[in-house]
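Participant: quick one, fold the following:
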Amino acid sequence: MRELIRTTDPTLIPFVTALLAGEDIDCFAMDVHMSALEGSIGILPRRLMVRDKDLFLARAILRDNGIDFEE
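Facilitator: Below you'll find the model as predicted:
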């Protein structure tokens, strides 16, 4: 699994997950329960992971939809 995005924006993970699901790309959200440790203030980033073989296509989908990410 490779990291696709890392964000503190709580709306971005579900949006990207929906975009990837529309293209039949499985993804896995990590660090979603870190809010229990941080007190729900949203300072710890959450990550979205995809399979190695899907990374290129997933990044293309993000680019096509104007979503910034680090490579």
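Participant: switch to C-alpha atoms for all contacts and neighbour counts from now on
Facilitator: Noted.
Participant: all the strands of the chain, residue numbers only.
Facilitator: Per DSSP state E, the chain carries strands over the ranges 2-7, 27-30, 46-50.
Participant: mind checking those strands for the one nearest to D68?
Facilitator: Using C-alpha to C-alpha as the measure, strand 2-7 is the one of the strands of the chain that comes nearest D68, at 8.6 Å.
Participant: by contact count, what packs against the closest one?
Facilitator: strand 46-50, helix 55-64 (3 or more C-alpha pairs under 8 Å, 6 or more residues apart in numbering; DSSP states H and E).
Participant: quick one more, to check against the first:
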Amino acid sequence: MLEVMRSNDPTQIAFASALMSGEGIEVFEMDVHMSVLEGSIGVLPRRLMVRREDAHLARAILRDNDLPVTE
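Facilitator: Modelled structure (predicted):
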């Protein structure tokens, strides 16, 4: 799996996940439960991971919607 997005904003993560799911791209969100360790202050970013073969399309979807992209 490859990382395609990293963000501290949960609304961006949810929006990006919905966009990719709508295109049939399976998305896995990492670091969701890290807030337990950090005290729920939102310092540690969450990462969106996709299969290697879906990474190019996923990044294009993120760029088209002005969301942050991890290269």
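Participant: and the TM-score between these chains?
Facilitator: The pair, once superposed, lands on a TM-score of 0.94 when counted by TM-score structural alignment, normalised by the length of the first structure; 71 aligned residues with a C-alpha RMSD of 0.8 Å.
Participant: and I67 of the first structure, which of the strands of the first structure is closest to it?
Facilitator: strand 2-7 (9.5 Å).
Participant: so for that closest one, what gets flagged as buried?
Facilitator: 3-7 (16 or more other C-alpha atoms under 10 Å).
Participant: same check, this time on stretch 43-52 of the second structure
Facilitator: Those would be 44-51, for stretch 43-52 of the second structure by 16+ other C-alpha under 10 Å.
Participant: from those residues, pick the one nearest I25 of the second structure.
Facilitator: Looking across the buried residues of stretch 43-52 of the second structure and measuring by C-alpha to C-alpha, the closest to I25 of the second structure is V50, at 7.3 Å.
Participant: next, the contact list for that closest one, please.
Facilitator: 1-4, 25-28, 58 (C-alpha atoms under 8 Å, 6 or more residues apart in numbering).
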